[in-house]
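Peer 1: this one's structure only:
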């Protein structure tokens, strides 16, 4: 019953997806934004402890609830942690009504042919086994597009779909995330190629396999409309990609059927020095703006 409830909520509930999955590469930037400088910690262990404290403040804030937040993407260490003695995936779903999702990629290769493929994931299977046991509904994996290279984009889309089919074999719903950098010299050109390659990948999926897509908000409004409407797509999410929340929300309003899945844009007003009440007020503003841009379109 829980799986069916999560699937129905993921596919159809109004709202957005919170991205709380900052990893080794993006964590220092997130901590700086939160008001914690690099000099405040020594090594990865202390760094991850600090980002975990920030995530717990967010997840336990009154504003962070299933009323407007459909799901939350977690980092592996977050999945394995607890809140008040309860595993975080269970806490999110049972106490907050928020679907737990999991980041599973191991980072990206150096750029080649205008893109960055995902690194090999030799520990993927045991991670997926743990995720299933902990009640995770779906997974996310990110690769990067910088240039409108037809061969490069075809390669990352092929890699994403290959891994996605493997993940689906565990009963999980994979999120495919080939991010087009907003600094790309031809962002619109890259996005047009990406849409066509994703369409090919969707058509080749086995019957009954559904995926989610997490994509940069496109330069051309409603570019991804065919993907939103595809029978094998459960939801299309938008990443903020470095846009401010105001800019990202304004752009998102012009893309029907696409909902927010912001990370930096969600936490840009949060600070370690604020009281819990002040943090909840700032988070509430971020949640309301992300919800409005996801649900009410121009």
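Peer 2: Sure, I can see it. This is a predicted model, so every value here is computed, not measured.
Peer 1: From here on, just use CA atoms for contacts and neighbour counts.
Peer 2: Fine.
Peer 1: Would you check how far apart residue 74 and residue 99 are?
Peer 2: 10 Å (CA to CA, to the nearest Å).
Peer 1: hey, where'd the strands end up in the stretch 151-298 of the chain?
Peer 2: 173-180, 211-216, 233-239, 258-260 (DSSP state E, counting those that start in this stretch).
Peer 1: can you state the direction angle for the third one and strand 211-216?
Peer 2: Put simply, strand 233-239 runs at 20 degrees to strand 211-216, going by axes from the mean of the first three to the mean of the last three CA atoms, to 10 degrees.
Peer 1: Same check on the longest one?
Peer 2: Using the same axes, to 10 degrees, one finds that strand 173-180 and strand 211-216 are set 20 degrees apart in direction.
Peer 1: Report the distance from strand 173-180 to the chain centre.
Peer 2: 8 Å (CA atoms, centre = their mean, to the nearest Å).
Peer 1: Over to the last one?
Peer 2: Averaged C-alpha coordinates place strand 258-260 at 11 Å from its chain's average position (CA atoms, centre = their mean).
Peer 1: Please name every helix or strand in contact with it.
Peer 2: strand 16-20, strand 233-239, helix 245-252, helix 276-295 (3 or more CA pairs under 8 Å, 6 or more residues apart in numbering; DSSP states H and E).
Peer 1: now with 7 Å?
Peer 2: strand 16-20, strand 233-239, helix 276-295 (3 or more CA pairs under 7 Å, 6 or more residues apart in numbering; DSSP states H and E).
Peer 1: Kindly report the same for the longest one.
Peer 2: Helices and strands in packing contact with strand 173-180 are listed as strand 138-145, helix 150-168, strand 211-216; criterion 3+ CA pairs under 7 Å, 6+ apart.
Peer 1: the inter-axis angle of the shortest one versus helix 245-252?
Peer 2: Spelled out, that is strand 211-216. Using the same axes, to 10 degrees: strand 211-216 against helix 245-252 is 120 degrees.
Peer 1: So what touches strand 211-216?
Peer 2: 173-180, 232-241 (CA atoms under 7 Å, 6 or more residues apart in numbering).
Peer 1: about what we covered before: looking at the helices and strands packed on strand 173-180, which is nearest to residue 16?
Peer 2: Among the helices and strands packed on strand 173-180, the nearest to residue 16 by CA to CA is strand 211-216 (11.8 Å).
Peer 1: that older thread, and among the helices and strands packed on strand 258-260, the most buried is which?
Peer 2: strand 16-20 (a mean of 26; mean count of other CA atoms under 10 Å).
Peer 1: and the comparison structure, right after this:
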């Protein structure tokens, strides 16, 4: 059963969702940006320990509160970790007023028909049950679209919604994320196909089946407005997709009803060498900028 208070916050509160879900292959890059080189640690355990320490520093910062950050997407190991002795999901909701989500995909398959589908998730149900028991509200899973190939995009959307229904069946709200690469030479054309495919799948959902959408900021402002307004959609959020924070925020500000769910753009100015005061000030400035682009539209 979906938590009603969390659902109300995610569906209507002003703010944005922080993506703290770098995992596996993306972790070294995130640590490098933070100022920790690969030569400074050995093995996955130490790497993930350093990554968790960075996330704890973010989550426990004064500016990281439910007033502006309404949700946070977690990597599985982060969900299983703690902040000052309290499990991360309950800490986020009870101490910070932030709704916890869980990244559930296992990475991407090789590109075919201009897209990368998600790898199989044979252990998804046990993960969803464990997440629900820990207080997780919803999930996130990512596919990638590199070309405006109709068959490829249709396959991405079909897979996303098939897994989405499995997630709904476990009492969680899925974030459907078919990312269109900002480097795609046919980005705008891909978005035309994608919007139609998503709309078709949304229309098939029953009255009690709800999803969220996470999409690349469209080339044409407000292009996803029909999806924002769809009765089956709890909220539409935008990924930063490799844009700088300034560029991502500027583009987002022209898309009404769409809020941020940024990862790299959230942490790009944070450094391990910062004093606590410097870290807090930098994170607060970032949160204010992303919040502004999510709430105050051009």
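Peer 2: Perfect, I can see it now. The structure displayed is predicted, hence computed values, not measured ones.
Peer 1: still on that earlier bit, TSV for the strands of the stretch 151-298 of structure 1, including distance to residue 117 of structure 1?
Peer 2: TSV is the format used below for the strands of the stretch 151-298 of structure 1 (distance: least, CA to CA, whole Å):
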stretch	distance to residue 117 of structure 1
strand 173-180	9
strand 211-216	15
strand 233-239	18
strand 258-260	24
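Peer 1: Residue 204 of structure 2: how many residues sit nearby?
Peer 2: Residue 204 of structure 2 has 11 neighbouring residues, counting by other CA atoms under 10 Å.
Peer 1: cool, residue 147 of structure 1 as well?
Peer 2: Residues within reach of residue 147 of structure 1, counting by other CA under 10 Å, total 21.
Peer 1: rewinding a little: got CSV for the helices and strands packed on strand 173-180 of structure 1, with mean neighbour count and distance to residue 13 of structure 1 too?
Peer 2: Shown next, in CSV, are those (neighbours: other CA atoms under 10 Å; distance: least, CA to CA, whole Å):
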stretch, mean neighbour count, distance to residue 13 of structure 1
strand 138-145, 24, 16
helix 150-168, 19, 22
strand 211-216, 23, 14
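Peer 1: Which one of the ones you listed lies nearest to residue 123 of structure 1?
Peer 2: helix 150-168 (12.6 Å).
Peer 1: now that closest one and strand 138-145, what's the angle there?
Peer 2: Using the same axes, to 10 degrees: helix 150-168 of structure 1 against strand 138-145 is 170 degrees.
Peer 1: which strands and helices sit next to helix 150-168 of structure 1?
Peer 2: Secondary structure elements in contact with helix 150-168 of structure 1, counted by 3+ CA pairs under 7 Å, 6+ apart, are strand 173-180, helix 187-203.
Peer 1: mind giving me a markdown table with these and columns for distance to residue 217 of structure 1?
Peer 2: Compiled in a markdown table, those are given as follows (distance: least, CA to CA, whole Å):
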| stretch | distance to residue 217 of structure 1 |
| --- | --- |
| strand 173-180 | 9 |
| helix 187-203 | 9 |
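Peer 1: ranking those by burial, who's on top?
Peer 2: It is strand 173-180: most buried of those by mean count of other CA under 10 Å, with a mean of 26.
Peer 1: equivalent range in structure 2 for that strand?
Peer 2: Counting by TM-score structural alignment, strand 173-180 of structure 1 lines up with residues 173-180 of structure 2.
Peer 1: looking at structure 2, which residue ends up farthest from its center?
Peer 2: residue 39 (28.8 Å; CA atoms, centre = their mean).
Peer 1: And it, how far from residue 31 of structure 2?
Peer 2: With distances taken as CA to CA, residue 39 of structure 2 is found 11 Å from residue 31 of structure 2.
Peer 1: and if you look at residue 209 of structure 2?
Peer 2: 37 Å.
Peer 1: what do we get in structure 2 for residue 266 of structure 1?
Peer 2: Checking TM-score structural alignment: residue 266 of structure 1 goes with residue 266.
Peer 1: how much space between that match and residue 134 of structure 2?
Peer 2: 25 Å.
Peer 1: who's more crowded, those two?
Peer 2: residue 266 (21 against 16).
Peer 1: Now the more buried one: closest residue in space, sequence neighbours ignored.
Peer 2: Once flanking residues are discounted, residue 266 of structure 2 sits nearest to residue 286: 6.5 Å by CA to CA, 6 or more residues apart in numbering.
Peer 1: same deal with residue 110 of structure 1?
Peer 2: residue 116 (5.9 Å).
Peer 1: and the closest residue in space to residue 222 of structure 1 that isn't next to it in sequence, how many neighbours?
Peer 2: Once flanking residues are discounted, residue 222 of structure 1 sits nearest to residue 255: 4.7 Å by CA to CA, 6+ apart. Other residues lying near residue 255 of structure 1 total 23 when counted by other CA under 10 Å.
Peer 1: cool, the one 3 residues further on as well?
Peer 2: Residues within reach of residue 258 of structure 1, counting by other CA under 10 Å, total 27.
Peer 1: if I look at it, how far off is residue 204 of structure 1?
Peer 2: 22 Å.
Peer 1: Next: residue 132 of structure 1.
Peer 2: Counting by CA to CA, the gap from residue 132 of structure 1 to residue 204 of structure 1 is 25 Å.
Peer 1: now swap in residue 283 of structure 1 and tell me
Peer 2: 40 Å.
Peer 1: before we move on, what about residue 44 of structure 1?
Peer 2: For residue 44 of structure 1 relative to residue 204 of structure 1 (CA to CA), the value is 40 Å.
Peer 1: do the same with residue 295 of structure 1
Peer 2: 30 Å.
Peer 1: repeat for residue 105 of structure 1
Peer 2: 22 Å.
Peer 1: got it, and residue 269 of structure 1?
Peer 2: 42 Å.
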